[in-house]
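Q: Below are the sequence and a predicted model for it; my questions follow.
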Amino acid sequence: MNANKGTAPHSPLQKRRTTGTAELLFEVLLLCYMVFFLGPAQAGVTEPDPRAQDAFDFMNVLAKKGLHDLKNERWNAYGQFTYISSWKSGFPALYTNLNGSTNSLLPGSERSFTGTATLYLGLKTWNGGEVYFVPEMISMRPLSDLKGLGGAIQNFELQKGGSETPIYYRSRLFFKQTWGFGGERIQLDSDPMQLGTTVDSRRLVVRVGNFSVIDFFDRNSYSGDLRRQFLNMAFMTYAAFDFAADARGYTWGAVGEYFHDNWTMRFGHVATSIDPNQLPLDTRIFKYYGQQIEFERRHLLYGHPGAIRVLAYRNHENMGKFSDAIAAFQSDHNKNATTCTGFNYGSGNASAPDLCWARKPNDKMGIGINLEQQVLDGIGIFLRGMYSDGKTEVFSYTSTDRSISLGALVNGSRWGRKRDLLGVGFAAGWISSQHAKYLNMGGVDGFIGDGRIKRGAEHVVDIFYSVNVLSSLWVTADYQHIANPGFNADRGPVNIYGMRIHAEF
C-alpha cells in the first residue's frame, strides 16, 4: 500500500531503533494471551486441520460449558493479533530515485514490521438479520516508506499512511440480511463475521455498510487468509485488482450475493477515495464508484472439493491516464512533477510528467479468473490471473496492470503435525506499455517510479512454514525472492526474510 503524500524516504544509512513502543506492546500482548487464553498446551500434539473451528478457543470454551450454541448463535466474538517482522538484504541497482523521482526501493538493508489486533463482534437482530462490528489497531514500519514494489509487497498487512505509533480505527460495520428460497439446508460455521446458523442452499444475501471488497469477492481457500498463509500481498487477491477502497483497504457500499446450490453470483457497488491512495472516501457514491461482479461454481473432482470464480470490475473515478499525463507534459514542460498544486506524490523531478495534470473522470476495468482445488487430503493448489486495461493510475491497490499467482498449500498431517502449514507460491505482475513509457520519462505513481525503467515482469517466490506451537498460536518463517522490483529489470533481485506470530481467540 502507499505512504503519505510528501513523506521523504528514509536514508539507507539512517539508524533505526531496534525496539519501539509498538513492538514492546505486542510482546506484552503475546505473553498475556499465552497465559490467560492458551493454557499449557504442548507443541507436537496432533490437532485438527488448521482451519478447523476449534482453533478459536473462546467461543468453543463457552459451547463446551453449555453456555453458547455454536450452530444457532445470537452473538459471537472473536479476536486475533499478528506480528510480522521482515528484513531486506542489500541488492544491486543501477540507479535509485533518479533525477529527483521519489519512489525507489532503497538498495540498502532495511527492517520492517507490522502489528495488528482485531476484535470481531457479531449480533443477530432478527430472523435473517445480523450486524457486524470490527475495531482494529495497527502499528507499522514499511520498507522504504512503502515505495519501490509494484505488486509483490512483502507484507500484506502494510497500509498507506500507517505509523509506528499504534492507530485505532473501525475497519467494518455492516448489516447483513438473508432471505431463503429453499433447496437443501446448510450449516454455516461460527467464524469471524459469520454467525453459526442454518440457511437454505438457495438464498439471497445483502450486506450494506463499511467493509472491504475482498471480504466477499475473490475468496480462495489456499491463498487469501494471509494471517495464516502466504505473507506477500501478491497472494491476497489479484495484484491487478484495483478494488475501490480507502488507504486502509476499506470502503462503504452494498454487496448482494445469490446462492443457487453450487453456484453463486455476487455484485457490489462501493465508494472510492477522493484522491488516490488516501483515507477520505467520496460520498458521491453514484458519481464516483467501484463495481464488481463475480460468478462462482463449486464442485467435487474425484471426491475433492474445488471452485472456479470469474470476476470483472469497473471503477469510475477521478483519475489520470498515463497517455494524458505524457501529452500534457509534452505540450507544456511547465506541467511537470514539481509544479502541480493539486494532489501529487511529492516528486522532485522537474523533467518528468505527473498524473496530477491528467486527472478527470475516467473508467478502469479488468477481468480475472480464480481457481482452487484440493488434490489430496490436506493438499490444495490455487491459480489466479487478471488482466486490467493498464490505461490509468493505481487508485487503491497496487501498481500492477496484469497479474498471475499460483502455488500449493499443505498441512502437516503427513508428518504428524496437522495444524502446521507449508506453502510454496509464485506470483508475477506486468505493467502496460503506456504505464512503462510514463515511468521511463521519470513519472511516479502511488508506489513506483525510479526515474527510469527497463520494463520487466516483477515476480516473487514466497515459501513459508507455519508451526502451531500452542492451541491457537502459530509462528511462521518466511522467505521471499523478488525479481525486477517495481517492474524494473535494472534493479534487483531482492531477498526478504520474514517471521510472523499469529494468535486467535
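A: Good, I have the coordinates. Numbers count the residues shown, from 1 in each chain.

Q: From here on, just use CA atoms for contacts and neighbour counts.
A: Noted.

Q: Report the separation between the closest residue to F217 other than its chain neighbours and L383.
A: The shortest distance from F217 to any residue other than its chain neighbours is 7.1 Å, reached at E294 (C-alpha to C-alpha, 6 or more residues apart in numbering). Look at E294 and L383: by C-alpha to C-alpha, to the nearest Å, they are 16 Å apart.

Q: Could you do C356 as well?
A: Applying C-alpha to C-alpha to C356 and L383 gives a distance of 36 Å.

Q: A245 in helix, strand or coil?
A: Reduced to three states with DSSP: H, G, I helix; E, B strand; the rest coil, the structure at A245 is coil.

Q: Same question for F58.
A: helix.

Q: how many neighbours does the residue nearest to it when sequence neighbours are not counted have?
A: What sits nearest to F58 in space, not counting adjacent residues and going by C-alpha to C-alpha, 6+ apart, is F505, at 5.5 Å. By the criterion of other C-alpha atoms under 10 Å, F505 has 21 neighbours.

Q: from what I can see F505 touches S471, true?
A: No - using C-alpha atoms under 8 Å, F505 is not in contact with S471, being 9.8 Å away.

Q: for comparison:
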Amino acid sequence: MAIHRTILHWLLVCIATNFGLSPAYGVEENWNARFQTTYIWQSKAPFYAAYNGRNSLSTEREKSYSFTGTAYLGMRPWAGGEFYFNPEVAQGVPLSSLTGLGGLTNGEMARTSGPKPKLYMARAFLRQSWGLGQEQDAVDSGANQLAGKVHRRLIALTVGKVAVTDIFDNNAYSHDPRTQFINWSLMTAGAYDYAADARGYTWGAALEYYYDDWAIRAGRFIQPKIPNQLVLDPNIFNHYGDQIEVGHGHVLFSQPGKIRLLAFRNRTLMSRFQDALDYATLNGGVPNINNVRNSEQIKYGFGLNLEQQLIQNIGVFGRANWADGKTETYAFSEIDNSLAAGAVVQGSAWSRVQDSMGIAVVQNGLSRQRRNYLAAGGISFFIGDGSLNYRRENILETYYSLGAIKNTWFTLDYQHIRNPAYNADRGPVSIGAVRLRGIF
C-alpha cells in the first residue's frame, strides 16, 4: 500500500511540475473523522384518483421512514492530497414502493431501501489540488473536508467513488435532503439524469479549475449496467455520463451570490420511448421500454442554477433545467424539464442561530415522447398510471429546522403535490414529515 501511495504521489508531482503547478499547501489538519445520522418519517394523506396503474402513487393513507448513518473519514497523505472514505448504512420503507411521482418525496430514500439495514461503501476518493497563486482562504474541518488553507486559484483532480452531485450543481440553499428540502427535485436539477447506481453513487473522475470568482469543472462517470440498478458498467469509454459546469461568484447590492451553467451528456444502452411505441404498433399490446433496450443512445441536457443572499440571514435560489427526454430515465428521476425557486431564512434573525426555515415551489414537466408513451398505457421505472391526462406536476415544500441541542436538529416538513406523476386525473396529495439529524 505504501509503495502504491508513493508511486501515485510521484505521478501527481510529475504532472504538476510539467504544468508549472505547486501543491496547495497550508495544511492544518492531517486527518479527521465525522459522523452523521438522519431519520425521516413521512405520512401521506389519502387522496382522490379517477384510476390507478401499476406504478401509481397509492390513494390510501401511507407511512414511510428512512434511516442513514455515515462515517466521513479523511486523511492527508501528502501536501495537496486528500483521501476520503465513507462507509454508510441505510434502511427504509418508501411510499408506494417509490413510485407514482416525478419529484419523489424523500431524497434520503434509495431505490434499494428495505426494512433491514444495509452496510456499503458510499464514497472512496482521492482529491489532489495544485495551487496557482499566493492568495489563500481558510476552510473549517467538516465532513469530507480537512481544515487548512485553500488557494483561491487552483486546479483540483478528484478520482474514485463519489456522488456526482458532490461536485456538480451545488446550491447553498437547496442541495442536501439531510439539512434542507427533502424532495428529489429540490436536491439537484430535476432533469439532471446524472450517472449513479441505485444508491446515488458511482466511479469516475472530475477536474476543476478555480480562478478567483470563476470555477470550471468537468467529469466523466460510469453508468449502471441496467437502468436504476446497483451494478455499474466499468466500460467508461463506451458507457458514461459526461458533464461540464461553469460557475461565477458575484456581489449584487453588496450581497454574495453565484450562478452556474451545467451541461450533461449520457451514452449507454437505453430505450427510446418512440421505439417502444413503434414496437407496440407492429406487435400489439401495451408499449414497453424493456422490449427495445438494444442499442446505445445519447441523452443530453442543460441547467441554470442561481443562489443569492438578499440580506445577512435570507437567501433565495432558482433552477431551470431541461433534458431531451427521448430516452428512458437511467439513474435519477422521471423529469424532463423543471423550474424551481425558493427562499431560506436563517434563525439568527430571531436569535436562534441553529434554526432555519425554507419554502420552495417546483414545476416539473415531461417530453412529448414520454407523454405519448405514458398516455398509451406504458409503464416506466417510477411512474405509469395506465393512462395520462397530462398536466405539469406542481410541488410546494416548506420546512422548519430546529436546533434542539448541540449538533442535533429536529425538522418539520410539509409537501403539497398537484398532478402527481403529471396526471390531472389524480390528486392533489399532501405529505407531512419529521426529520431527526445528528452530527458528531
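A: Nice, thanks for sending it over. Owing to the predicted nature of the structure, the values given are computational and were not obtained by experimental measurement.

Q: circling back: the residue nearest to F217 of structure 1 matches what in structure 2?
A: Matched across to structure 2, E294 of structure 1 falls on E245, judged by TM-score structural alignment.

Q: how about the strands in the stretch 1-150 of structure 1?
A: With DSSP state E, counting those that start in this stretch as the definition, the stretch 1-150 of structure 1 shows strands at residue ranges 75-88, 110-126, 129-141.

Q: Take those strands and write them to CSV, including mean neighbour count and distance to D363 of structure 1.
A: Putting the strands of the stretch 1-150 of structure 1 into CSV (neighbours: other C-alpha atoms under 10 Å; distance: least, C-alpha to C-alpha, whole Å) gives the following:
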stretch, mean neighbour count, distance to D363 of structure 1
strand 75-88, 21, 36
strand 110-126, 20, 33
strand 129-141, 21, 31
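
Q: want to throw these into a markdown table with distance to G182 of structure 1?
A: Below are those laid out as a markdown table (distance: least, C-alpha to C-alpha, whole Å):
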| stretch | distance to G182 of structure 1 |
| --- | --- |
| strand 75-88 | 25 |
| strand 110-126 | 19 |
| strand 129-141 | 18 |
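
Q: Which one of those lies nearest to S466 of structure 1?
A: Comparison of these against S466 of structure 1 by C-alpha to C-alpha identifies strand 75-88 as nearest, at 12.7 Å.

Q: Which positions in structure 2 sit opposite the closest one in the alignment?
A: Under TM-score structural alignment, the match for strand 75-88 of structure 1 in structure 2 covers residues 31-44.

Q: thinking again about what came up before, check which helix or strand the residue nearest to F217 of structure 1 maps to.
A: Using DSSP states H and E, E294 of structure 1 falls within strand 289-301.

Q: now the helix or strand just after that strand: which residue numbers in structure 2?
A: Per DSSP H and E, the first helix or strand lying C-terminal to strand 289-301 of structure 1 is strand 304-320. Alignment of strand 304-320 of structure 1 against structure 2: residues 255-271, by TM-score structural alignment.

Q: before we move on, what about stretch 385-403 of structure 1?
A: Under TM-score structural alignment, the match for stretch 385-403 of structure 1 is residues 320-338.

Q: Let me see the ranges of the helices in the stretch 251-400 of structure 1.
A: Taking DSSP state H, counting those that start in this stretch, the helices of the stretch 251-400 of structure 1 run over residues 322-331.

Q: Equivalent analysis for the stretch 301-440 of structure 2, please.
A: With DSSP H, counting those that start in this stretch as the definition, the stretch 301-440 of structure 2 shows helices at residue ranges 368-375.

Q: do the stretch 51-200 of structure 2 as well
A: With helices called from DSSP H, counting those that start in this stretch, the stretch 51-200 of structure 2 shows them at 184-187.

Q: The aligned partner of Q194 of structure 1 in structure 2 and N30 of structure 2, how far apart?
A: Under the alignment (TM-score structural alignment), Q194 of structure 1 pairs with Q145 in structure 2. Q145 of structure 2 is 11 Å from N30 of structure 2, where distance means C-alpha to C-alpha.

Q: Mind checking which of the two has more residues around it?
A: Neighbour count, other C-alpha under 10 Å: between Q145 of structure 2 and N30, Q145 has more, with 21 against 15.

Q: From N372 of structure 2, how far out is the closest residue in space to the more buried one that isn't next to it in sequence?
A: Distances taken as C-alpha to C-alpha, 6+ apart place G74 nearest to Q145 of structure 2, at 7.4 Å, with adjacent residues excluded. According to C-alpha to C-alpha, G74 of structure 2 stands 48 Å off from N372 of structure 2.
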